[in-house]
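Asker: Okay, here's the prediction I keep looking at, along with the sequence it came from:
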Amino acid sequence: MSPPHRDRVWLLAAVLLLYSGGALSHHVSVPPGPLYRTEGSTLSLWCNTSSPSVAAYEWSMFPAHSPGRKLQIVSSADPGFSYAVFRDRVLDRRIYLERATEASTRLHMLRLQKEDAGEYECYAPSPTLRYYRSYCASVTLTVIPDSLHVSLLSPQELTLYTDDPLTLSCEVFSRTEQHTHFSVSWYRQDSAQPLLTLSELSVVSAGSPYKKRHQAGEIRLEKVSAILYHLIVSSLEPDDQAKYYCQATEWIQDPDKTWYPLTTKRSHGTRVHVVSPRSALLGGAAVFPLFLQKHSLEIIYTKMAVGLPSRLCTFLEAVLSNCCSKSAFENKRNPENPLCDVSGPQPGEEPNRCPALYPPVIAPSSDVDNALHHVISMK
């Protein structure tokens, strides 16, 4: 081909490209599939075009239960585009389009239903449309059941003492057949920031208020089995009194290698009371009963059981034993053990019950402090 003739061919190609508005290079793309999303979750699908000169973005789908049937979902240009099956969801914006850039839009579908499974097609015609196939792309969506389970394996209330350790357990699992990961976070109800989070890639991070204690090893998040996650506080502080819960998210890796959060759930809460040993003795049943998951001595305060930690149980067992043996139902106070009031059995009650199990008369605070200092120093 002679140079002049070759130049005329290139010139003709340039003119055709100019008058076609760039249609020869125009193409449409959507995320690679297949995609998996859970019932009740949100679907977000992007549709990109290589040129901003697009007349409209139109989304349709071919249902999995009826793949030969095309259902129009939503259009950026035609308000009457939607079929009846989607119209109400479009009107109340449970389905809507978001224009991300001049050449990109996103389809959002809130609260996915099982019937939403199928092949989704984005059609982005150009004002100079010539071939239909050049202006659409599709991706397959499978809607799976939401089977994420999150449960706190701790009682609704715990009462512990300052410096006591705390361990809370959270059970997380899913019955999905897909390969998924979990992220698990522990929260206090009074804070929007998590104490600790184990990411879907098994990386532990701490919220800003708790970074120092986490770095010091005072609070930890441990995965102890495939489904069990522990929050461990090595030594409780008064400010640790709060309601705690765990929150888990199930993640799936899409074909483009990005991780997508399928669903998030939180457990019920456990309220943790943190008290000092002295305040528990001084308060008695008038303050609150202590329910501890440990071996404890039950002392009757006006017929209310109060559990005490083992280091105080040992001390009080000795005190009560001494009261009973020395006072022997005498209607007097034992001067050697001022924490006890051995007033004797009440009329009509069994005479073999130890009088030290009746409401004690608290000794002067100095005596209590001295006794508790001795007990705490032996822990």
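Answerer: Noted; the coordinates are in hand.
Asker: Please make it C-alpha for all contacts and neighbour counts, starting now.
Answerer: Fine.
Asker: which SS class is Leu236?
Answerer: coil (DSSP: H, G, I helix; E, B strand; the rest coil).
Asker: Pretty sure it sits against Thr162.
Answerer: Yes. Judged on CA atoms under 8 Å, Leu236 makes contact with Thr162 at a distance of 5.1 Å.
Asker: ok, the two, which is more surrounded?
Answerer: Leu236 (20 against 17; other CA atoms under 10 Å).
Asker: ok, and here's another one to check against it:
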Amino acid sequence: MNESLIYTYLLLVSVSFGCVLELQWCVCREVTLPAGPLYRVAGFSLSLPCTVSGYEGPRTQDFEWYLYREDAGGRQIAVVSTRDVGFPYAPFQGRVQAGEVRVERDSGDKARLIIQRLRPDDQGRYECYTPSTDTRFLGNYSSSVEVKVIPDTLLITHSRILSGQPVTEGTELQLTCAASVQSDQHTHVSVTFGVRSSGGAESLGHNLREIIAIDRELRVTPGHSGGYGKRYRDGEIALEKRKGDGARDLYVMKMSALAPGDSGSYFCEAVQWIRDPDGKWERIAQRTMELGNLTVQPLG
């Protein structure tokens, strides 16, 4: 090998080695958002976490959000900022001032864009930008994700409500809810029956109890409190899903022998779920139906 070729080879090795060292010791800013598209329901909330890493400077970083609507020709709409109260453009000014659109921090370098009640025109591509605190401009300073706002079609009804008349301990109780959702997206529905205690010192601070549920994966799960797990295993509490009229599903809860501690205000809750591209299940809509009050009188 001649001298010029040897020199060229050594030079290339030196440059490559220097680049490796540079990359090893380089701090590069990276901003990340969840993978999209994200489907959320109009009238319900959006919680969009944004994280920045590999930065220099203070541990508390600033965040700015922008929206690019599909019908706005790529125009940038400023939504909300952690450092500038005058940041939002007109479409978001009132909502930011009212606290309906805001930023919530999980830590100094992780913050969430919260929109409490999504509107159809909130659909678009959301960009999270972090202003630089670095000595050199390296890495990525923003990230974006597509958010689709779909109609609210979650319905919940009941066949009858409790009369409020006292019943005797040991009486059987049966309650029925109907739930349905019409969506072009693949979503699941869970239904939970629960009770709010009617009062008393023992109920203070914890007066809402889930009795039994059919979760988003069609598993029957008893509540964790009130001894419902044991009563479910003993066959005293059951929940069944049946086909109803049209697209409705019926959910029938049976309690074979009521106890005085079962007194309270009963409800049925339906939740619509979707699996996001990252594999996590997200609650996107929720409705609660009140089923009336029940008083169980002790025997004797």
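Answerer: Good, I have the coordinates. What you see is a predicted model, and the numbers here were worked out from it, not measured in a lab.
Asker: hmm, back to that, spit out the residues that contact Leu236 and Thr162 of the first structure alike.
Answerer: Shared contacts of Leu236 of the first structure and Thr162, defined by CA atoms under 8 Å, 6 or more residues apart in numbering, are found at Val274.
Asker: separation between the counterpart of Phe81 of the first structure in the second structure and Glu282 of the second structure?
Answerer: Alignment note (TM-score structural alignment): Phe81 of the first structure maps to Phe87 of the second structure. Distance from Phe87 of the second structure to Glu282 of the second structure, counting by CA to CA, to the nearest Å: 30 Å.
Asker: neighbour-wise, which of those two wins?
Answerer: A count of neighbours by other CA under 10 Å puts Phe87 above the other of Phe87 of the second structure and Glu282, at 18 against 15.
Asker: Quick one: residues contacting the more buried one.
Answerer: Shown in contact with Phe87 of the second structure (CA under 8 Å, 6+ apart): 78-81.
Asker: now swap in Phe315 of the first structure and tell me
Answerer: So Phe315 of the first structure contacts Val375 (CA under 8 Å, 6+ apart).
Asker: What does it correspond to in the second structure?
Answerer: Checking with TM-score structural alignment, Phe315 of the first structure has no match.
Asker: Reduced to three states, what does Phe315 of the first structure come out as?
Answerer: Applying three-state DSSP: Phe315 of the first structure is helix.
Asker: can you pull the contacts of the spatially closest residue to Ser208 of the first structure that is not a sequence neighbour?
Answerer: Among residues not flanking Ser208 of the first structure along the chain, Gln193 sits closest, at 7.6 Å (CA to CA, 6 or more residues apart in numbering). Residues in contact with Gln193 of the first structure, defined by CA under 8 Å, 6+ apart, are 187, 207-208.
Asker: Give me the subset of those residues that lies in strands.
Answerer: Tyr187 (DSSP state E).
Asker: By neighbours, which of the contacts of Gln193 of the first structure wins?
Answerer: Tyr187 (22 neighbours).
Asker: correct me, but it touches Leu195?
Answerer: Yes. Using CA under 8 Å, Tyr187 of the first structure is in contact with Leu195, at 5.6 Å.
Asker: before we move on, back to that, quick check: the aligned residue for the residue nearest to Ser208 of the first structure in the second structure?
Answerer: Using TM-score structural alignment, Gln193 of the first structure lines up with Arg209 in the second structure.
Asker: What distance do you get for that match to Thr157 of the second structure?
Answerer: Arg209 of the second structure is 21 Å from Thr157 of the second structure, by CA to CA.
Asker: do the same with Pro131 of the second structure
Answerer: Distance from Pro131 of the second structure to Thr157 of the second structure, by CA to CA: 49 Å.
Asker: neighbour count winner among those two?
Answerer: Thr157 (19 against 12).
Asker: can I assume the more buried one is in contact with Cys177?
Answerer: Yes. In terms of CA under 8 Å, Thr157 of the second structure counts as a neighbour of Cys177; the distance is 5.7 Å.
Asker: Can you get me a residue count around the counterpart of Arg94 of the first structure in the second structure?
Answerer: In the second structure, the residue matched to Arg94 of the first structure (TM-score structural alignment) is Glu100. Using other CA under 10 Å, Glu100 of the second structure has 16 other residues around it.
Asker: Check the one 4 residues further on too.
Answerer: Taking other CA under 10 Å as the neighbour definition, Glu104 of the second structure ends up with a count of 15.
Asker: start to end distance for stretch 286-300 of the second structure?
Answerer: 42 Å.
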